[in-house]
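Asks: Please find the sequence and the predicted model below.
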Amino acid sequence: MKALVCHTITDDFSGTEIRDVPMPKPGPGQVLVRVKAASVNFPDLLLTQGKYQLKLEPPFTPGMDFSGIIDTLGEGVTGPLREGTDVAGGVRSGAFAEFIVVPVSSLQKKPPAMSFAEAASYSAAYLTAYVALVRRGNLQPGETLLVHGASGGVGLAAVDVGKLLGATVIATGASDDKLDKVIAHGADYAINVTQGFR
């Protein structure tokens, strides 16, 4: 199978390349998932630079969040997640590959309304936004939320979560194209930081 392999820690992602690697096999309590989509998050880049809190020795395959279809069950796997089930999950690394072996406990069924790309990308961004706005910020209905860099993954998630919590959302960005997407995503107001209010 093919995987993106970080063979050398570098500052510019040049230490990675797509390689043929052995097909993994699930052990007890694990499943083999055919990866349909994997999201790229900032920690993935930091891992390849050796700057993330988790330090991996090359060679390794980055990729934390993914979605796909269960291909093979390991010994002792029971429950609703069976071969052919569409799933989403998160791991410390390894998702930038055609297949990945993960503990069945790290998976959940992919919501039918989500595409594989959406299912692979919501976990890290939305959990970050939720923790920031709900657990730390205690955002309340009727309050105003300012989201800087609102066109990125966490920024768009913050816009969504803010609107769901009943806040007025002001979004910032550096281009009108990006802000058009943020407004379409639900922001009440947008500020182009190079021009002013829209």
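Replies: Thanks, I have it.
Asks: C-alpha from now on. contacts and neighbour counts both.
Replies: OK.
Asks: mind listing the strands for the protein?
Replies: Taking DSSP state E to define them, one finds strands in the chain at 2-6, 16-20, 30-39, 65-73, 86-90, 99-103, 107-109, 144-147, 168-173, 189-192, 196-197.
Asks: next one: the first one to chain centre, how far?
Replies: Here the centre of strand 2-6 is set off from its chain's centre by 18 Å, with C-alpha atoms, centre = their mean, to the nearest Å.
Asks: need the contact list for residue 170.
Replies: With contacts taken as C-alpha atoms under 8 Å, 6 or more residues apart in numbering, residue 170 has the following neighbours: 144, 145, 146, 147, 187, 188, 189, 190, 191.
Asks: ok, second structure coming up, stack it against the first:
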Amino acid sequence: MKAVLVTALSPDLSGVELAEVERPRGEVVVRMRAASLNYPDLLMTRGDYQFKPEPPFIAGLEMAGEVVEAAPGSGFAVGDRVRGGAKTGAFAEYVALPASALRHMPEGMDFPAAAAMGAAYHTAYVALVEIGGLQPGQTVLVHGASGGWVLPPATSRARWAAGSSRQRTARTSSKCCAQSPDPTLPFSTPGGSAKTLPG
């Protein structure tokens, strides 16, 4: 199978290659359909993340896909749509994980959104709601809203806190998630259109 293999730590990705590797074996084997790219993925290729795998290793924190093999008692069956990850290994055609590292995908969610639920969505939720104390009636301004946490699950299902709203900025509206219902403000200079936020 093909995988993104880190053969050596480097500051410029020169130690990263698309390689042919053996298909993994494990408690649950998933056919990867989408994987999210997160900043820690880049840091691990340099050896700059707190978790420091020794090369060679397959890069990728998290992914989503379909179960192709599952051990009895794992809680998963062939064909299940799942999301999850284990710090490395997600950037491959097949990923082997312990059942504890996987979750069933919510009904109606697509693979790209599910792949990004872990790091991007949960980090933003914890920062805004649990640590930041986002309250109903408050508005959050998201700069650079082309990243993973503008996903539909974050905007339409969770809504961060009941009654809160969001405005977002991006250099171009095409960079924002087309499925998000949140308005996008043009961003050309700091203090530009963001000053005219309603509320």
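Replies: That came through, no problem. Computed from a prediction, not measured in an experiment: that's the story for all the values here.
Asks: How close are the two chains, by TM-score?
Replies: In this superposition the chains share a TM-score of 0.84, using TM-score structural alignment, normalised by the length of the first structure; 190 aligned residues with a C-alpha RMSD of 2.4 Å.
Asks: Just the buried residues from the contacts of residue 170 of the first structure, in PyMOL please.
Replies: Command for PyMOL, covering only those of those found buried under the criterion 16 or more other C-alpha atoms under 10 Å:
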select buried, resi 145+146+147+187+189+190+191
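Asks: mapped onto the second structure, which of the contacts of residue 170 of the first structure hold?
Replies: Of the contacts of residue 170 of the first structure, the ones still in contact in the second structure (both residues aligned by TM-score structural alignment, their matches' C-alpha atoms under 8 Å) are 144, 145, 146, 147, 187, 188, 189, 190.
Asks: Relative to residue 84 of the first structure, which of the residues you listed is nearest.
Replies: For residue 84 of the first structure, the closest of those turns out to be residue 187, at 37.6 Å, with distances computed as C-alpha to C-alpha.
Asks: what residue of the second structure matches up with the closest one?
Replies: Taking TM-score structural alignment as the criterion, the aligned counterpart of residue 187 of the first structure in the second structure is residue 182.
Asks: repeat for residue 60 of the first structure
Replies: For residue 60 of the first structure, the residue aligned by TM-score structural alignment is residue 57.
Asks: And the spatially most central residue of the second structure, how far from residue 38 of the second structure?
Replies: With distances taken as C-alpha atoms, centre = their mean, residue 116 lies nearest the centre of the second structure, 2.1 Å away. Using C-alpha to C-alpha, to the nearest Å, we find residue 116 of the second structure at a distance of 9 Å from residue 38 of the second structure.
Asks: At which residues are the helices of the second structure located?
Replies: Secondary structure of the second structure by DSSP state H: the helices cover 39-46, 111-115, 122-125, 152.
Asks: could you dump those helices to CSV with distance to residue 135 of the second structure and mean neighbour count?
Replies: As requested, the helices of the second structure are exported to CSV (distance: least, C-alpha to C-alpha, whole Å; neighbours: other C-alpha atoms under 10 Å):
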stretch, distance to residue 135 of the second structure, mean neighbour count
helix 39-46, 28, 19
helix 111-115, 25, 24
helix 122-125, 13, 16
helix 152, 20, 20
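Asks: so, if you compare the kept ones among the contacts of residue 170 of the first structure, which one comes nearest to residue 80 of the first structure?
Replies: Each of those was scored against residue 80 of the first structure by C-alpha to C-alpha, and residue 187 proved nearest at 37.7 Å.
Asks: which residue sits closest to the closest one, ignoring its sequence neighbours?
Replies: Distance criterion C-alpha to C-alpha, 6 or more residues apart in numbering; nearest residue to residue 187 of the first structure, sequence neighbours excluded, is residue 169 at 5.2 Å.
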